[in-house]
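model the following, please.
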Amino acid sequence: MASSEGPRRAAVLGSPIAHSLSPVLHRAAYAELGLDHWSYDRFDVDEAGLPGFFAGLDATWAGLSLTMPLKRAVIPLLDGISDTAASVEAVNTVVFTRDGRRVGDNTDIPGMVAALRERGVDKVESAAVLGAGATASSALAALSQICAGPVTTYVRSRARADEMRGWGDRLGVEVSVADWADAAEAFAAPLVVATTPAGTTDALAAAVPAAPGTLFDVLYEPWPTALATAWADRGGAVVGGLDLLVHQAVLQVEQMTGRSPAPLAAMRAAGEAALAAR
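The predicted model follows:
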């Protein structure tokens, strides 16, 4: 783990990156933990620029957070990755160890599980996933820990359908695939995970039934989404993207600083304030 002596640096990398909330969350954690010598920044880095960025890092660096499009591109630059990261071929966290190694992990998956458990969702008999991108594979990995039965994924193309079946086989999840045109059928499941870009599920809001189960919508801006609003209005439980972002950041802070537990409440409050100010 990172040394507590001297200045320590961390940052989030991605492209685009200007709207990332990660600096707000991590800096709030440092303030709460009294880590005055720690700094956390953001850098717009694409896949082509990533090797050069890594080459310029010195011993003051403790860790990196990674967002799109770098979660897979970073893997060849690392000395090792966790089983969790390997399970979905995606790294969102890099820790620089005392002996100079670069180790990758994925905190999105345990972050999803923690966000759901915070709202009392420990086990479900079935679930549905809207979408089939990178976040959907992480959702399947999280569901492998809490879903006892089948997961239905709603996708737009045959290629995406094949991808989701492949991820299901790899993660040990019983996956069935349905067409996006039938996505409203997902709402019968006790847990629905929406992993699609902003606006994609807006047209489905009118189809939310009375007394739905739990919706996990991974978006945090704009928030609430039309789907989340309709869901809450009909009495369903809603877990949002900020919940995911905070829980995965908590794990990043703990790994990078070696301090545990990270201050979840302070980090969430900082994130909420930053979003409200936008």
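
CA only for contacts and neighbour counts going forward, please
Fine.

quick one, strands of the stretch 151-278 of the chain?
Taking DSSP state E, counting those that start in this stretch, the strands of the stretch 151-278 of the chain run over residues 151-155, 175-179, 191-194, 214-217, 237-239.

the last one - contacts with which helices or strands?
In other words, strand 237-239. With contacts taken as 3 or more Cα pairs under 8 Å, 6 or more residues apart in numbering; DSSP states H and E, strand 237-239 sits against strand 214-217, helix 226-233.

turn these into CSV, including distance to residue 84.
Shown next, in CSV, are those (distance: least, Cα to Cα, whole Å):
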stretch, distance to residue 84
strand 214-217, 21
helix 226-233, 29
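
which one, of those, ends up nearest to residue 202?
Closest approach to residue 202 among those is made by helix 226-233 (5.3 Å; Cα to Cα).

give me the residues contacting that closest one.
Outside helix 226-233, the residues that touch it by Cα atoms under 8 Å, 6 or more residues apart in numbering are 201, 202, 204, 205, 206, 208, 212, 215, 217, 237, 238.

columns neighbour count on top of those, output as a markdown table?
Putting the contacts of helix 226-233 into a markdown table (neighbours: other Cα atoms under 10 Å) gives the following:
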| residue | neighbour count |
| --- | --- |
| 201 | 20 |
| 202 | 13 |
| 204 | 14 |
| 205 | 16 |
| 206 | 12 |
| 208 | 21 |
| 212 | 19 |
| 215 | 24 |
| 217 | 25 |
| 237 | 19 |
| 238 | 21 |
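
tabulate those residues (a markdown table), appending distance to residue 130.
Below are those laid out as a markdown table (distance: Cα to Cα, whole Å):
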| residue | distance to residue 130 |
| --- | --- |
| 201 | 9 |
| 202 | 12 |
| 204 | 11 |
| 205 | 13 |
| 206 | 16 |
| 208 | 14 |
| 212 | 16 |
| 215 | 11 |
| 217 | 9 |
| 237 | 17 |
| 238 | 15 |
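
for the comparison step, fold the sequence that follows:
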Amino acid sequence: MAAARRAAVLGSPIAHSLSPVLHRAAYAALGLDDWAYDRFEVDEAGLPGFVGELDDSWAGLSLTMPLKRAIIPLLDEISDTAASVEAVNTVVFREDGRRFGDNTDIPGMIAALRERGVEKVESAAVLGAGATASSALAALARICAGPVTAYVRSEARAEEMRGWGERLDVDVRTADWERAAEAFDEPLVIATTPAGTTNALANDVPDRVGTLFDVLYDPWPTALAAAWSDRGGKVVGGLDLLVHQAVLQVEQMTGVPKAPLAAMRAAGEQALAAR
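The predicted structure follows:
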């Protein structure tokens, strides 16, 4: 039986994406038997053609790298949240045919932290720069009362992070990556770097730590997350972020008031364990 409603995640590379696992688990739990969710390898050059060929059966799209900014010119409207970081990870096709873009990464980060009991902090640190780091700053704009120190590898990256701070009204201070272990004195540390980047810092984790939010989920735990947990600190992982942002996507695309968080997380954990 052909699906009555369709959605998918687009990106390049895309084979590693857990989004189909999470969304399909949601559809199953919600009894949406005529919904389908797939993944497609699409780069920036192929994006306009792909979107232009979608028919009325499509409810929405999830976007990963490198498409979060490339999708914006193809949309009719984007949310204030997406505009604040110039990145869209969610597209909803409305009944009137308009294409609406949103960013669920930012509220997903906030929800993942809140689930671990972190609602407000006086200061924070971000490890790394780039798209995920800018989303982290946008989340911190809502929950951090004081300064945020970004640890980066170059002056160009430092300028980029300070620029995002000005745009998002966050007091961003920058420091060289060689001093990254100093971040561990902060009540909240958000690690946004690629796999392996923070491994060398695991030996520098002090005896008393606050909360670490490491956005990676495969491999998991990272060396830093494992060391942090061993010291008794709170750890929020990339799967937490992935699940919470996917919950918001499911709710927007299907119109259900509450997506099945527990079922989606269980499916994600099972899929990761099988890798």
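
okay, the strands of the stretch 151-278 of the first structure in CSV with distance to residue 278 of the first structure next?
Listed next are these as CSV, based on distance: least, Cα to Cα, whole Å:
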stretch, distance to residue 278 of the first structure
strand 151-155, 32
strand 175-179, 36
strand 191-194, 23
strand 214-217, 20
strand 237-239, 21
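
looking at the contacts of helix 226-233 of the first structure, which one is closest to residue 84 of the first structure?
Of all the contacts of helix 226-233 of the first structure, residue 84 of the first structure sits closest to residue 217, with 21.7 Å by Cα to Cα.

which one in the second structure is aligned with the closest one?
In the second structure, the residue paired with residue 217 of the first structure according to TM-score structural alignment is residue 214.

now do residue 165 of the first structure
Structural alignment (TM-score structural alignment) places residue 165 of the first structure against residue 162 in the second structure.

what's the distance between that match and residue 10 of the second structure?
Per Cα to Cα, to the nearest Å, residue 162 of the second structure is found 30 Å from residue 10 of the second structure.

ditto for residue 136 of the second structure
Applying Cα to Cα, the value for residue 136 of the second structure to residue 10 of the second structure is 22 Å.

one step back: what's the most buried one of the helices and strands packed on strand 237-239 of the first structure?
Each of those was scored by mean neighbour count; the highest is strand 214-217, a mean of 24, by mean count of other Cα atoms under 10 Å.

with the second structure overlaid, how far apart is that one on average?
Its aligned residues in the second structure lie a mean 0.1 Å from strand 214-217 of the first structure after superposition (mean Cα distance after the TM-score superposition for the first structure).

residues in contact with the aligned partner of residue 199 of the second structure in the first structure?
Aligned counterpart of residue 199 of the second structure in the first structure: residue 202 (TM-score structural alignment). The neighbourhood of residue 202 of the first structure, defined by Cα under 8 Å, 6+ apart, consists of 225, 226, 227.

ok so, going back, quick one: which of the contacts of helix 226-233 of the first structure is nearest residue 53 of the first structure?
Distance to residue 53 of the first structure across these (Cα to Cα) is lowest for residue 217, with 32.5 Å.

surely the closest one is in contact with residue 193?
Yes: counting by Cα atoms under 8 Å, residue 217 of the first structure touches residue 193, with 5.9 Å between them.

please enumerate the helices of the second structure.
Assigned by DSSP state H, the second structure shows helices spanning 19-30, 47-52, 80-85, 105-115, 131-143, 155-168, 223-230, 238-254, 261-273.

what is the aligned counterpart of residue 48 of the second structure in the first structure?
Match for residue 48 of the second structure (TM-score structural alignment): residue 51.

which ones are touching that match?
residue 77.

name the nearest residue to the residue nearest to the spatial centre of the first structure, ignoring sequence neighbours.
The first structure has residue 108 as the residue nearest its centroid, 3.6 Å off, counting by Cα atoms, centre = their mean. Computed as Cα to Cα, 6 or more residues apart in numbering, the closest residue to residue 108 of the first structure that is not its neighbour in sequence is residue 248, at 5.4 Å.

aligned partner of that neighbour in the second structure?
Taking TM-score structural alignment, the alignment pairs residue 248 of the first structure with residue 245 from the second structure.

okay, residue 222 of the first structure and residue 228 of the first structure: tell me how far apart.
Plainly put, residue 222 of the first structure is 11 Å away from residue 228 of the first structure if you go by Cα to Cα.

with residue 97 of the first structure instead?
From residue 97 of the first structure to residue 228 of the first structure the distance is 40 Å (Cα to Cα).

also residue 80 of the first structure?
38 Å.

for residue 107 of the first structure, same thing?
With Cα to Cα as the criterion, residue 107 of the first structure and residue 228 of the first structure are 24 Å apart.

try residue 109 of the first structure
21 Å.

what's the answer for residue 149 of the first structure, then?
Shown here: residue 149 of the first structure relative to residue 228 of the first structure, a distance of 24 Å by Cα to Cα.

again with residue 110 of the first structure
In terms of Cα to Cα, residue 110 of the first structure sits 22 Å off from residue 228 of the first structure.

which of residue 162 and residue 10 of the second structure has more neighbours?
The neighbour comparison of residue 162 of the second structure against residue 10 (other Cα atoms under 10 Å) goes to residue 10, with 26 against 19.

for residue 87 of the second structure, list the residues it contacts.
Per Cα under 8 Å, 6+ apart, neighbours of residue 87 of the second structure: 68, 69, 72, 103.

could these go into TSV alongside distance to residue 131 of the second structure and neighbour count?
What follows is the contacts of residue 87 of the second structure, written out as TSV (distance: Cα to Cα, whole Å; neighbours: other Cα atoms under 10 Å):
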residue	distance to residue 131 of the second structure	neighbour count
68	9	22
69	10	18
72	15	22
103	12	28
